[in-house]
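>>> sequence isn't available, so here's the structure alone:
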């Protein structure tokens, strides 16, 4: 019995610091994971805040357009369609890209 006790005392004496070191290591890993998660969450929150601000600005502009009494939406839409037709038709200056110069 004394032989077993004599063997157990050094084993226990060596295992206590090992367990303490392992516990500290696990605690540091947990703290690093929490820190990383917090940074990621803060970054996402900032991105969502900027997107939200952009959407709020767009809604403000749309509200201003809709509530403006002198704004004629149909006329503006037709004006945009007319400019598209001009763009599609071209500038009116032939570039001659289809025919090549003979040398």
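Thanks, I have it. Owing to the predicted nature of the structure, the values given are computational and were not obtained by experimental measurement.
>>> C-alpha only now, for contacts and for neighbours.
Will do.
>>> sec struct for residue 69, please.
coil (DSSP: H, G, I helix; E, B strand; the rest coil).
>>> how much space separates it from residue 77?
16 Å (C-alpha to C-alpha, to the nearest Å).
>>> next: residue 70.
As judged by C-alpha to C-alpha, residue 70 and residue 77 stand 15 Å apart.
>>> sec struct for residue 53, please.
helix.
>>> what's the spacing between it and residue 60?
Using C-alpha to C-alpha, we find residue 53 at a distance of 10 Å from residue 60.
>>> here's the one I want to compare it with:
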């Protein structure tokens, strides 16, 4: 059997070891919390930046649509008409290319 007198020094030496281990675990937990907080703050900053960019874009689009009675459909049609005029005057019709190959 083990002598009870031997347990007293073992117990006396194990108390500081447990205290050191506990303190180390506490420091690790604090570092983990700090790392997580920093990562979360960076993600929040990125999110805020993206939201600001989107808000800026929406403001520009609102300004385009509301300023001076801007008519998007009319301008698109004007561009299409201009493109048709440009296409008619240039190039060779596709139908004539097929006839030349035959």
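Thanks, I have it. Remember, it's a predicted structure, so these values are computed and weren't measured experimentally.
>>> how big is the offset of the helix or strand containing residue 22 of the second structure relative to the first structure?
Counting by DSSP states H and E, the element that carries residue 22 of the second structure is helix 4-66. Superposed on the first structure, helix 4-66 of the second structure shows a mean distance of 0.7 Å to its aligned residues (mean C-alpha distance after the TM-score superposition for the first structure).
>>> show me what contacts the residue nearest in space to the middle of the first structure?
The centre of the first structure sits closest to residue 47, judged by C-alpha atoms, centre = their mean, with a distance of 5.4 Å. Not one residue lies near residue 47 of the first structure by C-alpha atoms under 8 Å, 6 or more residues apart in numbering.
>>> what's it aligned with over in the second structure?
In the second structure, the residue paired with residue 47 of the first structure is residue 46, using TM-score structural alignment.
>>> return the residue of the first structure aligned against residue 97 of the second structure.
So, by TM-score structural alignment, residue 97 of the second structure is left unmatched.
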